[in-house]
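how would this look folded up:
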Amino acid sequence: MGVCDAIEHYAPAGKPSAMNAPHLPKVAGIDSTVPPPAHTVSPAPQAQSAPTAMIQDRLAGWISDLTTLQELTERLARTAALDEALHELLRAGAALVGARRGLLVLEPADGLGPDTTVGLGLARADLGHIETVPRGATAFGRLLDAPPGTTTEIVSADLLADTGLDPRHREVAVRLGYGASYALPLTTETVGRIGAAVWLYDEPAEPGERQRHLIGLYARHAAEHLARLLELDRARTTEATLREELLPSRLPRVAGVQLAVRHRTSALGGGDWFDALPLPDAALGLAVGSVTGSGPSAVAAMGRLRASLRAYAVMEGEDPVAVLSDLELLLRLTEPARSATALFAYCEPALRKIVLAGAGHSPPLVIGERRTEFVETSLSAPLGMLACWEAPSVEIQTEPGETVLLYTDGLLHRTGDPMDRAFARLHAAAANVPKSMRDDPDAVADHVLRTVLPEGIDAVDSDEDVVLLAARFE
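Alright, predicted model coming up:
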């Protein structure tokens, strides 16, 4: 990347010849250009000619430049998030052009976003001041609004000496204390212009030819990397939006029970889901589940499965086995290559009674003043694994103030422990919920998550979804 460009840019036009080589001065009447006799001793190795030293200096410069570019591009390549890459580009660019501050405006030409501005050595208030300058008077504005390929860089070596500088721009430059700027567009051949970077100097200055060449090479590579991260970020945003639309936007209010939920999706985008559905006769249906796979296809399958379960719950929710049997048949007919785990609970809050059935899913956990225990459900295969799924239902009676936790296996897998130890950790976390928190299902859910997952539910390096649904019966 850029190695040949760097060598070609700095390579000398030709080899120095004896005719144009500079003559060394005479010492003690001896002409240093006359070769010594064959029988005399050769000069010491350190007595090199000026052309040789010049070539060695250039070679050392090339090696230094290539090493710097390699280190900076490798650091950029290690960034996996768009925001992280934007800040790394700003830092590396500042080092290459000798600036202390800068800003990068991400504004893809296709208008699909995301549009954002990040700063280096500039607080959010400083960026706000810069945004008050008319767009056409800023370097990044001129780069972003210029026709493709017409502007490659904008050098403002002495802003305050520019008589044509916009008055508001002059006021902001004085306020923030910068006197010069150097700006580059960020473009790729396939995507086009995706943004512009501006580096700010405290005093009148501009990068030299060598610096401009290096930052040009780096910016071309960085733009390609940003374009890839931009595409990935858009896909994740679309998937997250779709997933949020497929899951309940809020939990229902049902007399006799309080609900709370915590849900996080992995970076890969999995198919864990939950639902809370008011049913006839003041009943409530609670469900959690997970489909195999990840990415958009898993999210779509999750949406279809959840919508079908809601329909079956309305028709025959008082029989959780029938609900899951119908769901299994639908999955086998419409998603033959996919399996799923699910748990459905039919709740009668007035009686504090729950009838539930599970298909390959982890058992619920009951938290009360006198007990903290897992509900004993029968072992059963996930949906879609057998020719016909069937398992008996289980009925439990809760006491006033007890909370039932429903969760997906991702909560256990994220601990990194074997399953038996993960279950023990979850049980211990639930048993140690402070009494002052037990009247609030939100507080119970947060305490359990903090205890089971000390690194937090938002760990970006995990490929496991997490769902935790808490129902406190009054």
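
when you work out contacts or count neighbours from here on, use the C-alpha atoms and nothing else.
Noted.

which stretches of the stretch 201-350 of the chain form strands?
Here the stretch 201-350 of the chain has its strands, by DSSP state E, counting those that start in this stretch, at 257-264, 271-279, 283-291, 340-348.

so how far is the first one off the chain centroid?
What it means is strand 257-264. Distance of strand 257-264 from its chain centroid, counting by CA atoms, centre = their mean, to the nearest Å, is 25 Å.

now the angle from it to strand 283-291?
On the basis of axes from the mean of the first three to the mean of the last three CA atoms, to 10 degrees, strand 257-264 is oriented at 10 degrees to strand 283-291.

one step back: turn the strands of the stretch 201-350 of the chain into JSON lines, columns for distance to residue 389 and mean neighbour count.
Formatted as JSON lines, the strands of the stretch 201-350 of the chain follow (distance: least, CA to CA, whole Å; neighbours: other CA atoms under 10 Å):
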{"stretch": "strand 257-264", "distance to residue 389": "28", "mean neighbour count": "19"}
{"stretch": "strand 271-279", "distance to residue 389": "20", "mean neighbour count": "24"}
{"stretch": "strand 283-291", "distance to residue 389": "16", "mean neighbour count": "24"}
{"stretch": "strand 340-348", "distance to residue 389": "11", "mean neighbour count": "26"}
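
how about those strands in CSV, adding distance to residue 421?
Below are the strands of the stretch 201-350 of the chain laid out as CSV (distance: least, CA to CA, whole Å):
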stretch, distance to residue 421
strand 257-264, 22
strand 271-279, 22
strand 283-291, 22
strand 340-348, 21
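
right, and the ones you listed - which one's nearest residue 243?
Closest to residue 243 of the strands of the stretch 201-350 of the chain is strand 271-279 (CA to CA; 8.7 Å).

pull the number of nearby residues for residue 63.
Around residue 63 there are 15 other residues, counting by other CA atoms under 10 Å.

who touches residue 271 in this structure?
If you count contacts by CA atoms under 8 Å, 6 or more residues apart in numbering, residue 271 has them with 290, 291, 292, 293, 294, 298, 299, 301, 302, 465.

let's compare: structure for the following, please.
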Amino acid sequence: MASNAPVGKPTDMSAPRLPKVAGIDSTVPAPPHTAAPLPGVPPAAAPSDAVLPPGVLIQDRLASWVSDLTTLHELTERLIKTSSLDGALREVLGAGAALVGARRGMAVLEPADGLGPTSTIGLGLAHADLGTIETVPRGSGSYGRLLDGLPEAGPTSTRPSSTRPTRVPEPIAIRDVRTEEGLDPRHREVAARLGYAASYALPLATEEAGGLGAAVWLYDEPAEPDERRRHLIGLYGRFATEHLARLLQVERARVRVATVAEELLPSRLPRVPGVRLAVRHLTGPQGGGDWYDALPLPEGALGLAVGSVSGTGPSALAAMGRLRASLRAYAVMEGEDPVAVLSDLELLLRLTEPARSATALFAYAEPAQRRIVLAGAGHAPPLVVGDRRTEFVETSLSAPLGMLTCWEAPSVELSPAPGETVLLYTDGLLRRTGDATDRAFARLHAAAASVPGADRSDPGAVADHVLRTLLPEDLDPTVEGEDVVLLAARFE
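Now for the predicted structure:
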């Protein structure tokens, strides 16, 4: 009977299905940006009448995705290791050139809020080439059009969020400078002179970070990146913009801190007969409490001081300013006795800021007699540099200010020979080397001993040589934030 016939399966369930690969439903179409391979990589050959199995197509697309993700991961990993704006811009240029298939380019940092800093970095372009490109009218150049259309920088803008523009400009591709409509004749002239025929410009902007600048890559022949390359450089550009925004905030904070620190320190060094002075002061991004002072005292004497307050940031700067001002007062009253000066400073610090400690070194100098009396509180010993000797001054050991109930350590006296330079410095100079303390002292001694004879007559040249030798460019980033003070006094 018909009623007893078995019930058949629905047609859509019994129809054959395409195989699955790695758990991915093969019927789901691939995103369009992964469809085209990178130029220069030929597709696998297949007979004209053959049809590739869907699984093979999926595997190819998955391999393309993995390749793209691996490339972006490697490039972003390299980018996040940069710690300066110029270094990050150079990395962006190099990575972008690989992604869009160009050989040369330039990046312009020009925050839309107008607060700076500004910078222009080239890839494969000399400084003169960058200047030549900048002669192109801003409205004709692709990067100039992007900069003029960028919104204000979000994190630093003072405008209400409801009124800030959030539109991010689209990249600008010029496939052929010779035939592109609307270009200024100067643009074509510069392109011919520098030998590029096409360009691709990318805004360094996001809705969160705002507009920070633009990057443009130059092709030797008429060309433009395909859809896949555009997608990759777009992803990388958004990540790069966020990284640049963080570095920009750090740089602006460092400049503000350095400005405040410089205002709290002497605006110029005094001129005292018989001695020449020079100072070098490096401020870290967070701003520490390292300081120095040089003040003329009665009867032709000179007071020299260096010190460091514990902590970083505005509170350390404020404490440094108060400590330096107090030391000046004590030096005027009893400068000929450095122990008394530091004892008064210890009492003041213990009563006014019991939670803070500080190191300090004060020297009472009589240049006419080439005589120095000094005392230190937890501070590194001075270094005497001359033609016949380079040696540390033997000072008595003592704890930093604020660490004892009552501080007192004996002073020491030294007599520099004519032409010798006495170097006073803060611990930041040693810590910035990244070495252990004993090795840092040894490196400082070696750097001072290697000062060329022609530079020994100039205290500024002595200080520059020591810094240049002791603090190489590949400085350990974990200690890069230390403040440094180096005060040089050359006795005639």
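
of all the strands of the stretch 201-350 of structure 1, which one is nearest residue 197 of structure 1?
strand 257-264 (33.8 Å).

what's next to that closest one, contact-wise?
Counting by CA under 8 Å, 6+ apart, 251-253, 349, 441-442, 445, 457-458, 465-474 sit against strand 257-264 of structure 1.

likewise for stretch 344-352 of structure 1?
Here stretch 344-352 of structure 1 makes contact (CA under 8 Å, 6+ apart) with 255-257, 282-288, 317-320, 323-324, 353-358, 397-400, 473-474.

7 Å instead, please
Stretch 344-352 of structure 1 is contacted from outside by 256-257, 283-288, 317-318, 320, 353-358, 397-398, 473, using CA atoms under 7 Å, 6 or more residues apart in numbering.

cool, and stretch 395-406 of structure 2?
346, 349-350, 354, 356-359, 377-378, 381, 409-410, 412.

try it again with 6 Å
For stretch 395-406 of structure 2, the surrounding residues in contact (CA atoms under 6 Å, 6 or more residues apart in numbering) are 346, 350, 357, 358, 359, 377, 378.

pick out the most distant pair among these.
350 and 378 (15.3 Å).

sorry, back to before: who wins for neighbours among the contacts of residue 271 of structure 1?
residue 290 (30 neighbours).

which one in structure 2 is aligned with it?
Counting by TM-score structural alignment, residue 290 of structure 1 corresponds to residue 308 in structure 2.

its match against residue 293, yeah?
No: distance between residue 308 of structure 2 and residue 293: 11.9 Å, which falls outside the contact criterion (CA atoms under 6 Å).

re earlier: a markdown table for the contacts of residue 271 of structure 1, including distance to residue 146 of structure 1?
Compiled in a markdown table, those are given as follows (distance: CA to CA, whole Å):
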| residue | distance to residue 146 of structure 1 |
| --- | --- |
| 290 | 49 |
| 291 | 48 |
| 292 | 48 |
| 293 | 44 |
| 294 | 41 |
| 298 | 42 |
| 299 | 40 |
| 301 | 44 |
| 302 | 45 |
| 465 | 44 |
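
which of those residues sit farthest apart?
301 and 465, at 15.1 Å, using CA to CA across the contacts of residue 271 of structure 1.

can you give me the helices for structure 2?
11-14, 54-80, 85-100, 127-133, 142-149, 185-194, 227-264, 314-334, 338-352, 427-431, 437-449, 459-470 (DSSP state H).

which of the ones you listed sits closest to residue 210 of structure 2?
helix 227-264 (8.6 Å).

give me the stretch of structure 1 that the closest one matches.
With TM-score structural alignment as the criterion, helix 227-264 of structure 2 aligns to 209-246.

after superposition, how close is the matching stretch to structure 2?
Superposed on structure 2, stretch 209-246 of structure 1 shows a mean distance of 1.5 Å to its aligned residues (mean CA distance after the TM-score superposition for structure 1).

rewinding a little: nearest to residue 408 of structure 1 among the contacts of residue 271 of structure 1?
Proximity of the contacts of residue 271 of structure 1 to residue 408 of structure 1 was ranked by CA to CA; the top entry is residue 290 with 7.1 Å.

the closest one and residue 272 touch, don't they?
Yes: Residue 290 of structure 1 lies in contact with residue 272 (CA under 6 Å); the separation is 4.1 Å.

out of the contacts of strand 257-264 of structure 1, which are buried?
Listed as buried from the contacts of strand 257-264 of structure 1 are 349, 441-442, 445, 457, 465-474; burial here means 16 or more other CA atoms under 10 Å.

nearest spatial neighbour of the counterpart of residue 343 of structure 1 in structure 2, skipping sequence neighbours?
Counting by TM-score structural alignment, residue 343 of structure 1 corresponds to residue 361 in structure 2. Once flanking residues are discounted, residue 361 of structure 2 sits nearest to residue 376: 4.2 Å by CA to CA, 6 or more residues apart in numbering.

residue in structure 1 paired with the one you found?
Residue 376 of structure 2 maps onto residue 358 in structure 1, with residues paired by TM-score structural alignment.

so its match touches residue 343, yeah?
Yes: using CA under 6 Å, residue 358 of structure 1 is in contact with residue 343, at 4.2 Å.

ok so, going back, what residues are up against the match of residue 343 of structure 1?
305, 306, 375, 376.

mind doing that once more with 7 Å?
By CA under 7 Å, 6+ apart, the contact list for residue 361 of structure 2 reads 305, 306, 307, 375, 376, 377, 379.

so what's the residue count around the last one?
The local packing of residue 379 of structure 2 (other CA under 10 Å) involves 25 other residues.

that one and residue 359 touch, don't they?
Yes: Residue 379 of structure 2 is in contact with residue 359 according to CA atoms under 7 Å; the separation is 5.4 Å.

any common contacting residues for these two?
Joint contacts of residue 379 of structure 2 and residue 359 (CA under 7 Å, 6+ apart) do not exist.

could you check how far residue 104 of structure 2 is from residue 246 of structure 2?
26 Å (CA to CA, to the nearest Å).

go on, residue 103 of structure 2?
Distance, residue 103 of structure 2 to residue 246 of structure 2, using CA to CA: 28 Å.

when the two are compared, which one has more neighbours?
Comparing residue 103 of structure 2 with residue 246 by other CA under 10 Å, the one with more neighbours is residue 103, at 17 against 14.

isn't the more buried one right up against residue 97?
Yes: with contacts counted by CA under 7 Å, residue 103 of structure 2 reaches residue 97, the gap being 6.0 Å.

can you show me which of the contacts of residue 271 of structure 1 carry over to structure 2?
Checked against structure 2 using both residues aligned by TM-score structural alignment, their matches' CA atoms under 8 Å, the contacts of residue 271 of structure 1 keep these contacts: 290, 291, 292, 293, 294, 298, 299, 301, 302, 465.
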